[in-house]
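Participant: structure, please.
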Amino acid sequence: MRIHYLRNATLLIEWNNKKILVDPMLGVKDSLDPVPNAANSIRNPMTDLPLDDDALKQLLSSLDAILVTHRHRDHWDVTAQAILPKSIPLFCQPEDEAVIREQAFTQVIPVVTSVNWENIEITRTGGQHGTGEIGKMMAPVSGFVLKEGNTTLYIAGDTIWCEDVVAALDTFRPGYVVVNAGAAQFLQGDPITMTAADVIKTIRHATQPKVIAVHMGAINHCFLSREALREAVAAEQLSAIIPEQGEWISLS
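Facilitator: As a prediction, this is how the structure comes out:
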């Protein structure tokens, strides 16, 4: 298995000759309005994809499935809705099924608990996209666990460190964990994605797995940088994979 980290939370997972695109945000730099009620008004995405047009077309034509953790526009943008192939399997949380079908996708598969696809078991997990009233407003969100044989990958989705994450780690004991960092935050309230402290808690709790931290450097309300996260993790004498855009991650 290997993962091609594209941008924000957008990943290409290659697993036993299958290609799964996770949380596609495929628009060009500056194609989306800023996230409102944030500390700046920078347009999104703040970076381009690490693919030229031909490479993107080749990628889209080679896909076997799409996985959307939730429909916030930095995970499912208008460009993705327009250019992704409409007839391949698309896995999502049940709350998003109807809208995605209205967007002309014909093989939408809501994951209530778990489904089996091409010998890969896909199980939905919970998450908490912030605290208090903001957390309620940002809901619902989901994570997903992909398992085949002895290999298990947990994609936590847009969540802070919470009991849902603890439960997923304890229940599935994944070998690899993808967390959405960035410490995204509005002018009011606490962060709505993982802070450096949250990532460190994940690493400490998941002593065996490799933790891969993404969701940084592309959206205007994400204030935790890759560099700052690397420094925070190193200061605790811990390790994590914090990829740059376009980087390939090989997982044994």
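Participant: alpha carbons only for contacts and neighbour counts from here, please
Facilitator: Will do.
Participant: what packs against the helix or strand harbouring L153?
Facilitator: With elements delineated by DSSP states H and E, L153 resides in strand 151-155, which encompasses its position. Packing contacts for strand 151-155, counted by 3 or more Cα pairs under 8 Å, 6 or more residues apart in numbering; DSSP states H and E, involve strand 143-148, strand 176-180.
Participant: contacts for the last one?
Facilitator: With contacts defined as Cα atoms under 8 Å, 6 or more residues apart in numbering, strand 176-180 is touched by 9, 152-159, 193-194, 199, 209-216.
Participant: distance from it to the middle of the chain?
Facilitator: Strand 176-180 has its average C-alpha position 8 Å from the chain's average C-alpha position, going by Cα atoms, centre = their mean, to the nearest Å.
Participant: tell me where the protein has strands.
Facilitator: If DSSP state E is used as the criterion, the strands of the chain fall at 2-7, 10-15, 18-22, 65-68, 90-92, 108-110, 114-117, 120-125, 143-148, 151-155, 176-180, 210-214, 248-250.
Participant: could you check the angle the first one makes with strand 10-15?
Facilitator: Which is strand 2-7. Here the directions of strand 2-7 and strand 10-15 differ by 170 degrees (axes from the mean of the first three to the mean of the last three Cα atoms, to 10 degrees).
Participant: sorry, back to before: go through the strand holding L153 and flag the buried ones.
Facilitator: Judged by neighbour count using 16 or more other Cα atoms under 10 Å, the buried positions of strand 151-155 are T152, L153, Y154, I155.
Participant: what sits against the closest residue in space to the first one that isn't next to it in sequence?
Facilitator: Yep, that's T152 we're talking about. With Cα to Cα, 6 or more residues apart in numbering as the criterion, T152 has its nearest non-adjacent residue at 4.8 Å, and that residue is P174. When contacts are counted by Cα under 8 Å, 6+ apart, P174 is found next to T151, T152, L153, Y154, P209.
Participant: leaving out chain neighbours, which residue sits closest to S142?
Facilitator: Beyond its immediate neighbours in the sequence, the residue positioned closest to S142 (Cα to Cα, 6+ apart) is G126, lying 5.0 Å away.
Participant: how near is the one you found to I242?
Facilitator: With distances taken as Cα to Cα, to the nearest Å, G126 is found 23 Å from I242.
Participant: related to what we said a few turns ago, which two in the buried residues of strand 151-155 are spaced the farthest apart?
Facilitator: Across the buried residues of strand 151-155, no pair lies farther apart than T152 and I155, at 9.9 Å, counting by Cα to Cα.
Participant: next up, for comparison:
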Amino acid sequence: MIDRNHGIGQMNRRQVLALGTGALAASMTAAVGLPTGRALAADSVNTLTQVRNATLRVNYGGVRFLIDPLLADKGAYSGFEGSANSELRNPLVSLPMPIERIVDVDAVIVTHLHSDHWDDAAKTGLRKSMVIFAQNDEDAAQIKQQGFTDVRVLTETTEFNGVRLAKTAGQHGTDEALKAMPSLGQVCGIAFSHPSAKTLYVAGDTIWNRHVEEAIARHRPGVIVLNAGKAVMTGFAPIIMGEADVLAVHKAAPKATLVASHMEAINHCILSRADLRAFSEREGFASSLLIPADGESLSI
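Facilitator: From the prediction side, this is the model:
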């Protein structure tokens, strides 16, 4: 029996076809508990693995990236105060694979320093010589203070081992939410480009706004990852994307494949995978939307 935490049990026929032979084999390998690691890093295969929450492993252009690592055990942290379901402890679910496999990468990208994107377990579990990309000088300085020795600041023209990494802007909530909660702070996304792959745009912790619209227009991504858990702070509109935001992205990039991430792992994310899937079916864009389970790999 295949473990549903690895996503194979939840894949429909469309998702299986979207994976492609190589990535599907990698997902099935993970599902039965066999090592994936280097198998996912073949130069000829560009893959995206949904680890948990916003944590992604991206093998792109022959380079292995880890994005926004949240590596703690299930229930290690208190829920976010003043948010939906704050009585629940984070993360809500366990990691779908060993940490050793997750951190076997060439570089880490930290879109911002909130604890569900860069946690204490990541700070101790990653080797201190790891290449870390931060969104700005302030975040880079904090990461350096945590003992990391090769911390680099993303720009719109960053390159790493032949892969171009273009920082994109975002907004972590409405103007009202940002004014009331300055701790939401600055966030970023990343557009990956390489001759061997479609442009990949990871939007990060943002709602739909002009920054996302401009990034889509500028980079024309073929694949767009959206943090779509609809995280809610009490008394405010969601601070990351929900159903309406995902639909807005689809309308702005109707030919792109959308991938929903940052779901069902943190207390204040109130949108389930099932509800987002049902919404996409009602609105007629289900064929453009993939909603991977934790541990599931997609060909990009």
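Participant: so what number do they get for TM-score?
Facilitator: Here the TM-score for the pair of chains, by TM-score structural alignment, normalised by the length of the first structure, is 0.95; 247 aligned residues with a Cα RMSD of 1.2 Å.
Participant: T69 of the first structure: which of the helices and strands packed on strand 151-155 of the first structure is closest?
Facilitator: The closest approach between T69 of the first structure and any of these, judged by Cα to Cα, belongs to strand 143-148 at 6.1 Å.
Participant: about what we covered before: would you mind giving the buried residues of strand 151-155 of the first structure as CSV with distance to K86 of the first structure added?
Facilitator: Conversion of the buried residues of strand 151-155 of the first structure to CSV gives the following (distance: Cα to Cα, whole Å):
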residue, distance to K86 of the first structure
T152, 28
L153, 26
Y154, 26
I155, 23
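Participant: out of these, which one sits closest to H75 of the first structure?
Facilitator: When the buried residues of strand 151-155 of the first structure are compared for distance to H75 of the first structure (Cα to Cα), I155 comes out closest, at 13.1 Å.
Participant: any idea what the closest one aligns with in the second structure?
Facilitator: In the second structure, the residue paired with I155 of the first structure according to TM-score structural alignment is V202.
Participant: contacting residues for that match?
Facilitator: Listed by Cα under 8 Å, 6+ apart, the contact set of V202 of the second structure reads G189, I190, A191, I224, V225, L226.
Participant: what separation is there between it and G79 of the second structure?
Facilitator: Per Cα to Cα, V202 of the second structure is found 25 Å from G79 of the second structure.
Participant: quick check: the equivalent of T10 of the first structure over in the second structure vs L24 of the second structure, distance?
Facilitator: Using TM-score structural alignment as the criterion, the counterpart of T10 of the first structure in the second structure is T55. In this structure, T55 of the second structure and L24 of the second structure are 20 Å apart, going by Cα to Cα.
Participant: and for V249 of the second structure?
Facilitator: Taking Cα to Cα as the measure, V249 of the second structure and L24 of the second structure are separated by 26 Å.
Participant: same check on S299 of the second structure?
Facilitator: 8 Å.
Participant: can you check G75 of the second structure too?
Facilitator: Using Cα to Cα, which is the criterion applied here, G75 of the second structure is 30 Å from L24 of the second structure.
Participant: these two: which has the busier surroundings?
Facilitator: Higher neighbour count among G75 of the second structure and L24: L24, with 20 against 15, using other Cα atoms under 10 Å.
Participant: quick one: what helix or strand has the more buried one in it?
Facilitator: L24 of the second structure belongs to helix 13-31 when assigned by DSSP H and E.
Participant: that helix to strand 47-52, inter-axis angle?
Facilitator: For helix 13-31 of the second structure against strand 47-52, the angle between stretch directions is 70 degrees (the same axes, to 10 degrees).
Participant: what range in the first structure matches helix 13-31 of the second structure?
Facilitator: Under TM-score structural alignment, there's no match for helix 13-31 of the second structure.
Participant: so how far is that helix off the chain centroid?
Facilitator: So, by Cα atoms, centre = their mean, the centroid of helix 13-31 of the second structure is 19 Å from its chain's centroid.
Participant: give me the angle between that helix and strand 257-261.
Facilitator: Using the same axes, to 10 degrees, helix 13-31 of the second structure lies at 50 degrees relative to strand 257-261.
Participant: helix 13-31 of the second structure: which residues count as buried?
Facilitator: Q15, L19, G22, A23, L24, A25, A26, S27, M28, A30, A31.
Participant: what does stretch 74-86 of the second structure give?
Facilitator: Y77, G79, F80, S83, A84, N85, S86.
Participant: what do you get for stretch 157-165 of the first structure?
Facilitator: Of the residues in stretch 157-165 of the first structure, G157, D158, T159, I160, W161, C162, D164, V165 count as buried by neighbour count, 16+ other Cα under 10 Å.
Participant: repeat that for stretch 270-286 of the second structure.
Facilitator: Within stretch 270-286 of the second structure, the residues scored as buried using 16+ other Cα under 10 Å are I270, L271, S272, R273, L276, R277, F279, S280, F285, A286.
Participant: of the residues you listed, closest to F160 of the second structure?
Facilitator: F160 of the second structure has its nearest neighbour among these in R273, at 33.1 Å by Cα to Cα.
Participant: for the closest one, give its distance to D137 of the second structure.
Facilitator: Noted for R273 of the second structure: a distance of 35 Å to D137 of the second structure, by Cα to Cα.
Participant: and I216 of the second structure, by the same measure?
Facilitator: Using Cα to Cα, one obtains 25 Å as the distance from I216 of the second structure to D137 of the second structure.
Participant: same check on V232 of the second structure?
Facilitator: Remark: distance between V232 of the second structure and D137 of the second structure (Cα to Cα) = 28 Å.
Participant: before we move on, what about G170 of the second structure?
Facilitator: For G170 of the second structure, the distance to D137 of the second structure (Cα to Cα) stands at 17 Å.
Participant: which stretches of the second structure form helices?
Facilitator: 13-31, 99-102, 120-125, 137-145, 175-180, 210-219, 243-252, 273-283 (DSSP state H).
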